[in-house]
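A.B. asks: what's the 3D shape of this:
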Amino acid sequence: MARGGSRSVSRSAGTGRFVSSRTAARSPRTTTTERVGRGTSNSQTVNRSASTGRFVTAATAARHPGTTITQRV
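C.D. replies: Next up, the predicted model:
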């Protein structure tokens, strides 16, 4: 089993798929970069705006599915 800390990954807000860091740099409003790996317990679901990175309510995430990310932290 590989050891190591966390790493950065980029994800599309519209599709939820992983994208390259280069794609994320070209489309900062519709992508988000997050840390994955050690230290993430995945016990709580949160919603985050892809353009600002701020946490948003579930109602806001439902109204704007193309620019929000729902993730477990």
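A.B. asks: going forward, measure contacts between C-alpha atoms and count neighbours the same way
C.D. replies: Fine.
A.B. asks: without its sequence neighbours, what residue ends up closest to residue 29?
C.D. replies: Nearest residue to residue 29 in three dimensions, chain neighbours excluded: residue 51, at 4.1 Å (CA to CA, 6 or more residues apart in numbering).
A.B. asks: neighbours of the one you found, how many?
C.D. replies: Look at residue 51: counted by other CA atoms under 10 Å, it has 15 neighbours.
A.B. asks: that one should be in a strand, yeah?
C.D. replies: No - Residue 51 is assigned coil when assessed by DSSP: H, G, I helix; E, B strand; the rest coil, not a strand.
A.B. asks: second chain to compare with the first, below:
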Amino acid sequence: MASRSAKTGRYVSKATARRNPRTTVTHSGKSSAATGNRSAITGRFVTEATAKRHPDTTITEGGA
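C.D. replies: Below you'll find the model as predicted:
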């Protein structure tokens, strides 16, 4: 499984993901058809306005 920082968008190590669970999203690496903004904290999709208010804890996902 790959982990990505919500702050930088870069992939991070497993150790970094464990140290920073609120700002790291872990996914299977398989492409998803889902698009939108997802909270790194809850894992739920959020609105564009919420993503703009919380850029350090939101990942923008693109579909395949």
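A.B. asks: could you check how far the residue nearest to residue 29 of the first structure is from residue 61 of the first structure?
C.D. replies: Counting by CA to CA, to the nearest Å, the separation of residue 51 of the first structure from residue 61 of the first structure is 13 Å.
A.B. asks: then residue 25 of the first structure?
C.D. replies: From residue 25 of the first structure to residue 61 of the first structure the distance is 22 Å (CA to CA).
A.B. asks: aligned to residue 8 of the second structure, what sits in the first structure?
C.D. replies: Residue pairing (TM-score structural alignment): residue 8 of the second structure is matched to residue 15 of the first structure.
A.B. asks: spit out the contact partners of residue 44 of the first structure.
C.D. replies: By CA atoms under 8 Å, 6 or more residues apart in numbering, the contact set of residue 44 of the first structure is 72-73.
A.B. asks: kind regards, and thank you for your time.
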